[in-house]
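Participant: Quick one: sequence plus predicted model below, questions after.
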Amino acid sequence: LQNIMMTRFALFREDVRDLTELTVGRSDSYLIVNTLKLGFIVTIYYNFDRTDGGEDDRTFSEDQVNALFTMTLLTSFFWFLVSIWMIMHAKVVAQSLSTKMLLQTMRIPFPSTTDIIHSVKNAEQFETDLEQAFRFPVLSDLFRPARRAEQESSVIRQPTGISSSTNGISPFHRQQSGPVNSQGQAEANLETGVQSFSISVLDLLYGGAFRGTAKEELETMQGREPHLKLFRLIRSQWSAYDLYGQIAMQIGSAQLLSGLAYFSLYYLRDISNDQGFRVPVSGWFAFAFLELTAWWSLVLDVSLGLGGHLLLALLMLGSPMCLFFHSGASYFHVGDEILPILFAVQASWVLLLCWASVTCPGRWPRLWKASQYVDVLHREDCPYEDTDDVPRSHRRSSFFQSGNLESDSSDVSSSEFGEPASSFADAQFAATPLLDSLDAVLQLKLPRKLELKLARVRKHLYAAARTAGAFRAGVLSFRPVVVDGFWLKLDGFRGMGDAWVDPSRGNGSSHERGERTEVTVEDLCQAAEKMAETLWKSANTWTTSDMQHLAEYGGEPVHGISDFVGQFHKDGALFVGGRRYYLGGVVITTILWIAALVWSFSVGRTVIHAGALHKPAAPLRVLQTVQGTPANTTHNNNNKNKNNNNNNEAAVGSPLKIELSLPWLAPVALGCDGGDQIVLADTAAGAFVGSLSNSSKGWLGPFSACGDADTAASDFGPGGQLWMACPDSLRPASSAEQWAGGPSRESGRTSVISGIQALALDPLPLTGTPLGGLALRHGKLVGLSQSLGLKGEWKMLGTMSVPSGLEATAVALYAGRGLILDAGGSVFELDTASGQWLGPWSMPTGFTWQGICALPPAQSPNQSAGGWLALGRPVAAMETQLGQRAPRAQLWRFGRPVDKPLEL
């Protein structure tokens, strides 16, 4: 017997180790996987070579996609890090509490010296009892069935645990409880088997049928083993960290796959295509595979219906659809204004997953399937909170002073008489027969709505009964309880009459139609809900009976869950901290994504507000013919402008008497500051600055910022800062302080914008608009924006749409008014505030016009609005006609009459 008892308690200790391993074992795997994924993200995101020159400057659409996969990968990194922290915390708490439980409360109860002495006395008394010493084995009780039944009944009722030496009660001297049934009933049980106990459905629903016997048998019929109940209650100290750590890992995995999808889309794009963000077919295949994999991983992890999965798929695939429409902008007639929607759609499903896991206190996030595996023994819908432990209401010294330990399980029940299953004892006995009654009712043909209601109530009662151990208590009972048949009233349902329900013999059994025992569906549901509430309350409360039964394991008594775990925390249960920790992570994620959304939409508004950016060009509006003739009307055979027809106006202009005193100077670009200074850019020599009003000052320069590389263009920015377009970047001039009479200027930051062919910076930018410059890059007109401060670097806003057939060679910008010079010698005007195009105006033929500069009204001819300077080179035919060699390059001033306002 002692070996059996030792083996039994050794198995109890093994139970605790197995249950702890569910957390500790899988946490080891989670930590390894999360650490590898963190390293993978770092390797991908920071994979660069120090000697690498870096990427070319990015367009607006490329910036949007780059920021999108950056945010997605960083979100994944954050949640993997949170998962590691929470899982490590859960592992430490689980190991600590399980070790404390094994060492303090679950010791193998070896017999004490007192127990051995008592056993010797029992053997001595047996030797002095002649009747027992010389009895015939087996045959002595053959003709005494009643006594044998009583002895067997007593053996069945004998508790299986042995006490600790702490309470002084020997397991060999426990008083055996007498039989509940009479001697005749015991004989009947012996001859015919166990006889069932029949009650009416009203006694079942409203209690009272089991009082008087339930308390006597409750100690023997302990529903749940006390060590399992104690473990389940202390598991609340780490279960939230374990669960939310798994949820964080699953969110991070989905974000990692989605981030890799956008990462592959960005790095497989067609870099040589300047028409926008273009991705080859291979890039779309890689993106689709990774994004569908991310969605499929969530299908396996979240518990949603068909509609929920379709909504999740729609949100996850919404961003790629927006990007696909943008890549086919010329076909779908969409522009860069659709790109900020990428952030909105991507952020929607990310934040939806995060916030859907934030539940009210006392509830698990049922959205995630991981919540179904918190407790492997039964379904757990909510975490167990520290309730008022019954033993704490008693004096702790009474546990050691009193040898008669009475059960206090009645303390957890309601004191009101007449309520459905008002006591825990009634609920323990009545759970199984009430479930049988509900099963019999569900076999009827009921309306769908009513059937779902009954099924939900039965499911809740079944989970509560399993948790409280009511099924085990029913098995240990002497007499199985069966419910008599009853009438179920269904008068309130159309076409339904009263139905006969017999849980024990079946609904089709015969019945008397005289006395009617009637109940309603509402009565059954109310009784089941009340009974489930009582069972849940008892299962989640540490009672004096639990303390007494656990003390028989040979360890210290546990007076309360809060006392047991109190050394590990100060205020509140640890599981509350786990939920709040996850909530803090969700708040951080939300703030970061909102900031990214604000940035995306602000940049998007910047691009759209720049006028005509990413929009089809507005129809050209032709002004009335300007009176006058150009300075030279020689026909230009090299006119390439398709819009330069007979309807084009002729711009009135005259050459400036500015001598280019450097005969070797071959300027290719012109710029001005809107005042008196102009700058000429030479490809090889650099930039030279001169004065319009006082040409005797000569030319200052050369100014250089490109080193040995060629200078493509140069212009004055805000504050008079001189910027030069180099092959790989836009740089400030290195010797700007040498200008005579100029203000003290500091060099700005180098802007990585390559491939600039022509440059125009606005010396007087409009307020409220980020557009600060125009440039020709790879033959495309792009908008430029300068960061805050005069030394701020320049960035591209995006590609601008131009009138069809326009082949731009030079640009100018002043106070938001842009001028674009066509290869055929025509000038177009763009109002950047409204996006309206005007023109074209034809300039004199016989010249190859290379540069243009916008003038303020005060410096235009006759103070006309919209004047400009132009840099032209005479063609060979003109030199022959004039009979003398003309200068290699000339500056012309053009204007329009002031009585004709601009049509905006």
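Facilitator: Happy to help now that I have it. Worth saying up front: this structure is predicted, and the values here are computed from it rather than measured.

Participant: From now on I want contacts and neighbour counts done on CA atoms only, so please keep to that.
Facilitator: OK.

Participant: and the end-to-end length of stretch 553-573?
Facilitator: From its first residue to its last, stretch 553-573 covers 27 Å (C-alpha to C-alpha, to the nearest Å).

Participant: which of the residues in that stretch are buried?
Facilitator: 553-562, 564-565, 573 (16 or more other C-alpha atoms under 10 Å).

Participant: take the one below as the second:
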Amino acid sequence: MFDVPLRQAREFQVQNVNLARFALFREDIRDLAALTTDKVANLLVVNTLKAMRTWALYFNFDRTDSGFQERTYQEDQLAVLLGMTLLTSFFFLMTSIWFAMHALQLAQAITTKLLVQVVRIPMPSENEIAKASTEGKDFELNFREALRLPFVRPAALNKDTLRDQMKDVGRQLPQLAEEVNREDSRLSNDTRAASPAAAPSPTDSKGTPLLQTTRPMNLEVSMQELLHCLPPHAAGAFSEMEPHLKLLCLVASAWQPFDLYSRVTTVLGSSCLFSGLAYFSLYYNKFDVDGSSSMPTEAWCSFLFMSTLAWWNLTIEISGSKLDLFVAALLILVGPTLWVASNKPTLHASVMQHFGYPVLVTIQASWICFLGIRAFTCGGEWPHFFTSTRYLNVVHKQRGPIEIPVDIARKVHEDEDTSTESSVNFKDSQHAMALAQPLIDVLSCIGDLPQSSSSRAAVFQARDWLREAARAAGVLRTSLMVKGFWIYLPMTGLDNEGAVPHWVDIHSIDFPSLGSSATEAFMLPELLQAADLAAETLHAQAVHWTVHDMLRLASYGGEPVTGVNSFLFQFENISERMRTFVPSADYLFKVAMGLVSLFWIMVWVWSIMAATELFRKVSLSGTMQPFALDTPWRTVTSFGCTLEGEHYVVTDSVVVQILSEEGNVWLQFGACDGAPILAVDFGQQGEVVATCERGIQATWLSGAKVQDQFWVSNISNLQDVSVDRSPLQDTYHLDAIAISGTRLLGLRYHPDSTWQEVGILNVPPHKGLFTAVAVRMGRAAWLEVPR
């Protein structure tokens, strides 16, 4: 009995390792759940601060303010863009907060249920502890052991003696034998998986399991056997994922969509916030220049900087192609660029400001809708346009949301004849799991051989797809080794014609001497087809909860889980009416994008209506005023009117006529001392101003008669003149503009009733000749004809 302490120490060591191992299982669940809980907790804090800032910017109101003054059309459009962009940002940030709170709540509740009910630490029972102690009767009943001299053993042990010794070990350590039979490779140094198809443990003649202490040798199979018919002893030559990880990956589908879209809406809300800050800086800085609508340079710098930052925020979050990044940058930056280019830089009237705001609204709404549409989950795949989809599942690469499989008990209840189908599917999955890793190694070796670029791309694509499927199914490693074989690789395209044979041996670098005598040869499409079929089988196996998974997880000591639906049933709505409609995160995000698009369409319609109304106001409109000179052969060469439009002044270069509002001749007189009259208009005080060859002459009227007439300026040869009689208080206001050859002259009226030239106006480059000019409210327009 001297070896009793050794056996006890071994048994207790097994129990301690089991405790530590299952403690690691529980730690796995906490770590994987923390990927969501920690991230969304940070998003809650950051997005709450952003939403508060957005709310403060939009409702930036002080009770001591005098309120909004009457705003121009341009200021109204700018305020609408500012408000709508900030409200869109606030909408996305609040949606992100709601998604993050829901994901956090689901992740914490489900992981706590896993830890409390399923993944438990298997504490050793009193019977298991008692089995570690040796009783005296076991020693007394074995006469041969009682008379054996210590430390003296036979030179060679026959099979019966070894079986008897292993029988004693099996009787003393039944729990350890059960652990070995349960495929724990880390405890027993056995790399084979414990599956229903695995080879049974060796037993003696009485059925007592014998303890395996040797590591199984690697199994070498041919490529033909690997692809079509594996030998029976190779069925369990692989290791599987732990069942608690598989269950966690399945139940994580309840919160992963909310986790993803909380991040997506954060990106959209942040970009809209930066864009709104750009319009904010433009709107509020315009009041910093003496109350005028002129824009300071710092306002435009802030506007361009924040607009660029709105695009820069997306560069890290977008994982699309270069074309996607270019389209996003174009839609975000083209609007601000057009606006800056169209202003000089003021908010005065221009074609872009009057009629380009619907274009700006369209561009602003386009990039928001473009990013939102690219975030839709379509065809069962995540929106890989955003980098957040890469970090949802760290166990394996997940292309889309997992559809929760039907429970095991429900399968049997719904379809009673599923035993044969399940058996066939089980054999296919076992075959796919066994050939996955060897086939990945073979494809990696084939990819390095000389072949066409399209063929190499197809090989690497099939290898990567199979590798991700193996990770998803939990095929960690295998003990199968593939013998060398020949493969025909195309040198141009994927056509098998002209294919060149190559030797493939994943365990040898140099060309082996036996390669020349090898008889197995394969075409590349055959291997690619096998890889695709195995990948599909493994992907299907990864999302199915089987009886084998249930039994393995039940060995942890917790409650058996018959399926994901039954596990999550307590978190569902028990109302039959509500159970028919359970909105998903993707559905809620699509509804949110629909609401945002609807709001922007309403703003766009309002912008179109406002631009149309403005165009109607500034367009030429009026009624025909028929009047004719008393001499039909004379032609009107100049025309003017009072500010109220009650009287008109016309000339035919000979006489000046004053017409009433009805078109009747009210007064007729001569001017310029008989010289040709070049142009006429009403002056600042209601006098008639006529330009002549020698200067400007003013005629004062009273009671439909000429009261006085004298020269007020010696500026000669003015082809046309227009007097601005609007009541403007600007110090630098021009009272009149006149045409002198190829120049536009600015004139100013002095209190002594004289006119003086102020200077020459700078106009854009032109190629025509000035023919007429008009000025009202400080804005001038002229006509020109080609030379």
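Facilitator: Received the coordinates, thanks. As the structure is a prediction and not an experimental result, all values here were calculated from the model.

Participant: export the buried residues of stretch 553-573 of the first structure to CSV and tack on distance to F703 of the first structure and secondary structure?
Facilitator: Listed next are those as CSV, based on distance: C-alpha to C-alpha, whole Å; DSSP: H, G, I helix; E, B strand; the rest coil:
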residue, distance to F703 of the first structure, secondary structure
Y553, 93, coil
G554, 93, coil
G555, 90, coil
E556, 89, coil
P557, 90, coil
V558, 87, coil
H559, 87, coil
G560, 84, coil
I561, 81, helix
S562, 79, helix
F564, 80, helix
V565, 77, helix
A573, 72, coil
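
Participant: So of the residues you listed, which two are at opposite extremes in space?
Facilitator: Spatial extent of those (C-alpha to C-alpha) is set by the pair G554 and A573 at 27.6 Å.

Participant: Return the residue of the second structure aligned against C360 of the first structure.
Facilitator: In the second structure, the residue paired with C360 of the first structure is C378, using TM-score structural alignment.

Participant: do L311 of the first structure as well
Facilitator: Match for L311 of the first structure (TM-score structural alignment): V327.

Participant: helix or strand for that match, which one?
Facilitator: Using DSSP states H and E, V327 of the second structure sits in helix 322-342.

Participant: Show me what that helix is packed against.
Facilitator: helix 297-315, helix 351-355, helix 357-374 (3 or more C-alpha pairs under 8 Å, 6 or more residues apart in numbering; DSSP states H and E).

Participant: Any idea how far the last one is from the middle of the chain?
Facilitator: Centroid separation between helix 357-374 of the second structure and its chain, computed with C-alpha atoms, centre = their mean, to the nearest Å, is 15 Å.

Participant: ditto for the shortest one
Facilitator: On the basis of C-alpha atoms, centre = their mean, helix 351-355 of the second structure is displaced by 33 Å from the centre of the chain it belongs to.

Participant: which secondary structure elements does it contact?
Facilitator: helix 73-113, helix 322-342, helix 585-618.

Participant: tilt between the last one and helix 73-113?
Facilitator: This means helix 585-618 of the second structure. 180 degrees (axes from the mean of the first three to the mean of the last three C-alpha atoms, to 10 degrees).

Participant: Against which helices or strands is whichever helix or strand comes after helix 585-618 of the second structure packed?
Facilitator: Scanning forward in sequence from helix 585-618 of the second structure by DSSP H and E, the next helix or strand is strand 638-641. Counting contacts by 3+ C-alpha pairs under 8 Å, 6+ apart, strand 638-641 of the second structure is packed against strand 648-651, strand 679-682.

Participant: W545 of the second structure: neighbour count?
Facilitator: 22 (other C-alpha atoms under 10 Å).

Participant: wait, what's in contact with it?
Facilitator: 247, 405, 407-408, 562-564 (C-alpha atoms under 8 Å, 6 or more residues apart in numbering).

Participant: aligned partner of it in the first structure?
Facilitator: By TM-score structural alignment, W545 of the second structure lines up with W542.

Participant: Next: T95 of the second structure.
Facilitator: With TM-score structural alignment as the criterion, T95 of the second structure pairs with V82.

Participant: how far away is L157 of the second structure from N425 of the second structure?
Facilitator: Taken as C-alpha to C-alpha, the span from L157 of the second structure to N425 of the second structure is 46 Å.

Participant: now swap in E414 of the second structure and tell me
Facilitator: Distance from E414 of the second structure to N425 of the second structure, by C-alpha to C-alpha: 18 Å.

Participant: repeat for W666 of the second structure
Facilitator: Distance of W666 of the second structure to N425 of the second structure, computed by C-alpha to C-alpha: 106 Å.
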